[in-house]
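Chemist: this one's structure only:
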């Protein structure tokens, strides 16, 4: 939905853009927190926090993005989510129009 608001989507889990830092994906919150900790307190402090949390992700499947998921998995996801995504897109377009 980012293009609706004039933003360019990227596949990075954490994005720094001028005075904004954003994260996307369910577990990106942890990545986001570590990036923010590094920004505010330094990389060594963020590394320490990662160790204390024992954050060492190893997903069981390599299908967490459109680039790695099989065509069958992508098609199934689109089938399941299609109606919801259409409604969300319509709402995003209304919000973008209100913004001007």
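Modeler: Sure thing, it's come through. These numbers were taken from a predicted model, which means no experiment stands behind them.
Chemist: hey, let's count contacts and neighbours off CA atoms from now on
Modeler: Noted.
Chemist: Taking the centroid of this structure, which residue is nearest it?
Modeler: Nearest to the mean C-alpha position of the chain, by CA atoms, centre = their mean, lies residue 24 at 1.5 Å.
Chemist: Would you mind confirming that that one makes contact with residue 14?
Modeler: Yes: taking contacts as CA atoms under 8 Å, residue 24 lies within contact range of residue 14: 6.7 Å.
Chemist: The protein: strands as residue ranges?
Modeler: 14-17, 20-23 (DSSP state E).
Chemist: take the one below as the second:
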């Protein structure tokens, strides 16, 4: 089972590592972290660097493709025609093409989600409609071979969902136990639909601050409707 996780500067690390920690335990799994170019990848936080051992020029087939998200950097990736073309070509070979968080915006930019339901991070989920996808506020959305996950931590849920589709209940339960994934959050505030207004406002401020920092690091112009959506 050849699993490709696309990585890029400014991505959210858990978007990639969460699914990795699940899928690597599947029998016969081979996981490849692939960047546009080989070498160092800088995470969105600025605290962690990551080494991509493979470039998109090295990888021409996959059973599973995972596209992680990011607070801001997805804006560059969704306009990178070399990367989008590679995703389209790889998608012809995949059994499953998946995304986490704003990775679904990158995936939607390829046109592969046109007319399909998809989810993303709650702050920018409406942007999916700009690429003819149908924004759907669910944690994991399956449409044929396309599976999209909501924000950050939902990548673990998506990976378990996918593992169950491939390997069945017993192996999936065993993997869940292996990583001891037994979430028991202190508060019921992890879902946009069930969070109160005050919590959403504070979260928005944190995300806007993070986005502004990312804009500076990536040198993106602050004049597009996409950026305005992120920083407001």
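Modeler: Structure's in. What do you need? In this text, all values refer to a predicted model and were calculated from it rather than measured experimentally.
Chemist: one step back: pipe the strands of structure 1 into JSON lines and attach mean neighbour count and distance to residue 63 of structure 1 per row.
Modeler: Formatted as JSON lines, those follow (neighbours: other CA atoms under 10 Å; distance: least, CA to CA, whole Å):
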{"stretch": "strand 14-17", "mean neighbour count": "14", "distance to residue 63 of structure 1": "19"}
{"stretch": "strand 20-23", "mean neighbour count": "13", "distance to residue 63 of structure 1": "19"}
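Chemist: so stretch 50-65 of structure 1 corresponds to what in structure 2?
Modeler: Counting by TM-score structural alignment, stretch 50-65 of structure 1 lines up with residues 176-191 of structure 2.
Chemist: just the helices in structure 2 please.
Modeler: 13-23, 74-77, 81-91, 103-109, 154-167, 169-178, 197-218, 225-231 (DSSP state H).
Chemist: Can you say which of the ones you listed is packed in most?
Modeler: helix 103-109 (a mean of 28; mean count of other CA atoms under 10 Å).
Chemist: Which residue numbers in structure 1 does it align to?
Modeler: Going by TM-score structural alignment: helix 103-109 of structure 2 matches no residues.
Chemist: which residues does the closest residue to residue 44 of structure 1 other than its chain neighbours contact?
Modeler: Of all residues not flanking residue 44 of structure 1 in the chain, residue 38 sits nearest, at 7.4 Å (CA to CA, 6 or more residues apart in numbering). Residues in contact with residue 38 of structure 1 (CA atoms under 8 Å, 6 or more residues apart in numbering) are 44, 45, 46.
Chemist: ok, now with 10 Å
Modeler: Under the criterion of CA atoms under 10 Å, 6 or more residues apart in numbering, the neighbours of residue 38 of structure 1 are 32, 44, 45, 46, 47, 49.
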